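>>> coordinates only, sequence not included:
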């Protein structure tokens, strides 16, 4: 994880969590999860405030939130006390065993990684899926690497790199859309591990 981005999330955790928790519900995400995910162990990688992790839990998925920011993880635990959250950062996801999850959700996270870390991160997301498991992966679209006023990195993610890394998967969905929740342009991929 980019250290400046992590610092921004740690120091502004309350404000970021308030923003995410009050955004319109991600109904497009929820509909696709209902369509493509099977009930079973589910990881929300880079879970932020835990909003999506809590929704997954409330809808029958055995969800766990994985979050590298201590500040955001504390906010998630405070806001959603009945949901498990653990420290883990891409690309390594230390402490997470291969073939552990039926589903992996990684919503707008990989653009916070240095471009050379995106391939290893996507490989690791596939690695923690069980065979037949489904990965839901999105990132904010940017034509150049840039930082916002808080110092968060928004890297230009190379779609070819991501798709090449998903070679051991069947691509189920590939689209660029405007997020219902954030209003930002995102690229979304859904893939099933062979």
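In hand now; what should we look at? Computed from a prediction, not measured in an experiment: that's the story for all the values here. Numbering: from 1, shown residues only.

>>> contacts, neighbours, all on C-alpha from now
OK.

>>> tell me what whichever strand or helix holds residue 173 is packed against?
Here residue 173 is covered by strand 169-178, with elements defined by DSSP states H and E. In terms of contacts (3 or more C-alpha pairs under 8 Å, 6 or more residues apart in numbering; DSSP states H and E), strand 169-178 is packed against strand 185-193.

>>> Count residues in the vicinity of the nearest residue to residue 99 once chain neighbours are set aside, would you?
With C-alpha to C-alpha, 6 or more residues apart in numbering as the criterion, residue 99 has its nearest non-adjacent residue at 4.0 Å, and that residue is residue 130. Counted by other C-alpha atoms under 10 Å, the residues lying close to residue 130 total 19.

>>> In addition, the following structure is provided for comparison:
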């Protein structure tokens, strides 16, 4: 199968900036209390439903994968970029990191108790997003939990330079309602939609609100599902 162009350019771009990215963002989560609270809620939901492996899809340098481990989850990372994965293994040698694409995850059906896509679907073009969500549904176990983080909006930010290096990266801002519709169409039950407003007075200034959507794979397929009422 021919690889989609955006996968090639995204991989090459993050390979080019991996060292600088790791140095810049390694401590970012410590400055984001709302994000930590969202991740803690996700971890609590996964643990409450029996745990199981949790894939951090688009893990980059593994900084959030490590945080999930600290929250008590059996977390591992998947990413397109070999050089980002090298940084992840360097910073978190105790964790497992694998190269792969969210459009074709090398995981068995129903393998995961949880899946995190933390600012990784932002690089996926609209026409490929349903395929990614179908993969998320496939690899989650019944009752498994999904958390997405992304920038909220309706625009696409294109970068052809980052950290002084040439890149080809598109950051797609999406409305939580639209993302929720696509997750529902993929068979997932949306549980939470929330938006945090822009932070400008911080070490990591932003240009868009930040959105978080949590969903769950129903515990049965077809007929009465968890959450149904009489």
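Sure thing, it's come through. These numbers come from a predicted model, not from an experiment.

>>> sorry, back to before: buried residues in the strand holding residue 173 of the first structure?
169, 171 (16 or more other C-alpha atoms under 10 Å).

>>> now it against strand 185-193, angle please.
Angle of strand 169-178 of the first structure versus strand 185-193, following axes from the mean of the first three to the mean of the last three C-alpha atoms, to 10 degrees, is 160 degrees.

>>> just to revisit the earlier point, residue contacts, the residue nearest to residue 99 of the first structure?
Applying C-alpha atoms under 8 Å, 6 or more residues apart in numbering, we find residue 130 of the first structure in contact with 98, 99, 100, 101, 102, 193.

>>> So the fifth one belongs to a strand, correct?
So the one you mean is residue 102 of the first structure. Yes - assessed by DSSP: H, G, I helix; E, B strand; the rest coil, residue 102 of the first structure belongs to a strand.

>>> Now it: closest residue in space that isn't a chain neighbour?
With C-alpha to C-alpha, 6+ apart as the criterion, residue 102 of the first structure has its nearest non-adjacent residue at 4.6 Å, and that residue is residue 133.

>>> With the last one instead?
If the residues on either side of it in the chain are set aside, residue 193 of the first structure comes closest to residue 169, at 4.3 Å by C-alpha to C-alpha, 6+ apart.

>>> how about that neighbour, what's its match in the second structure?
Under the alignment defined by TM-score structural alignment, residue 169 of the first structure is paired with residue 188 of the second structure.

>>> again, but for residue 133 of the first structure
Taking TM-score structural alignment as the alignment basis, one finds that residue 133 of the first structure is matched in the second structure by residue 144.

>>> chain center to the helix or strand where its match lies, what's the gap?
According to DSSP H and E, residue 144 of the second structure maps onto strand 140-151. Averaged C-alpha coordinates place strand 140-151 of the second structure at 9 Å from its chain's average position (C-alpha atoms, centre = their mean, to the nearest Å).

>>> I'd like the next helix or strand past it.
If you walk from strand 140-151 of the second structure toward the C-terminus, the next helix or strand you reach (DSSP H and E) is strand 156-162.

>>> Now the element after that following strand, going C-ward?
Following strand 156-162 of the second structure in sequence, per DSSP H and E, is strand 165-172.

>>> What helices and strands are in contact with that next one?
Strand 165-172 of the second structure makes packing contacts with helix 5-25, strand 156-162 when contacts are defined by 3+ C-alpha pairs under 8 Å, 6+ apart.

>>> separation between residue 29 of the first structure and residue 105 of the first structure?
Separation of residue 29 of the first structure from residue 105 of the first structure (C-alpha to C-alpha, to the nearest Å): 10 Å.

>>> More neighbours: those two, which one.
A count of neighbours by other C-alpha under 10 Å puts residue 105 above the other of residue 29 of the first structure and residue 105, at 26 against 18.

>>> helix or strand for the equivalent of the more buried one over in the second structure, which one?
Aligned by TM-score structural alignment, residue 105 of the first structure pairs with residue 116 of the second structure. Assigned by DSSP H and E, residue 116 of the second structure belongs to strand 112-118.

>>> So what does residue 62 of the first structure match up with in the second structure?
Matched across to the second structure, residue 62 of the first structure falls on residue 74, judged by TM-score structural alignment.

>>> can you check residue 11 of the first structure too?
With TM-score structural alignment as the matching criterion, the partner of residue 11 of the first structure in the second structure is residue 16.

>>> Which residue in the second structure aligns with residue 121 of the first structure?
Going residue by residue (TM-score structural alignment), residue 121 of the first structure aligns to residue 132.

>>> Where does residue 40 of the second structure sit, in terms of helix or strand?
Judged by DSSP H and E, residue 40 of the second structure forms part of helix 33-48.

>>> Residues touching that helix, excluding its own?
In contact with helix 33-48 of the second structure (C-alpha under 8 Å, 6+ apart) are residues 29-30, 52, 68, 71-73, 113-114, 144-147, 196, 212, 214.

>>> superposed on the second structure, where does the longest helix anywhere in the first structure end up, distance-wise?
Ranked by residue count, the top helix of the first structure under DSSP state H comes out as helix 115-127. Mean deviation of helix 115-127 of the first structure relative to the second structure after superposition (mean C-alpha distance after the TM-score superposition for the first structure): 1.2 Å.
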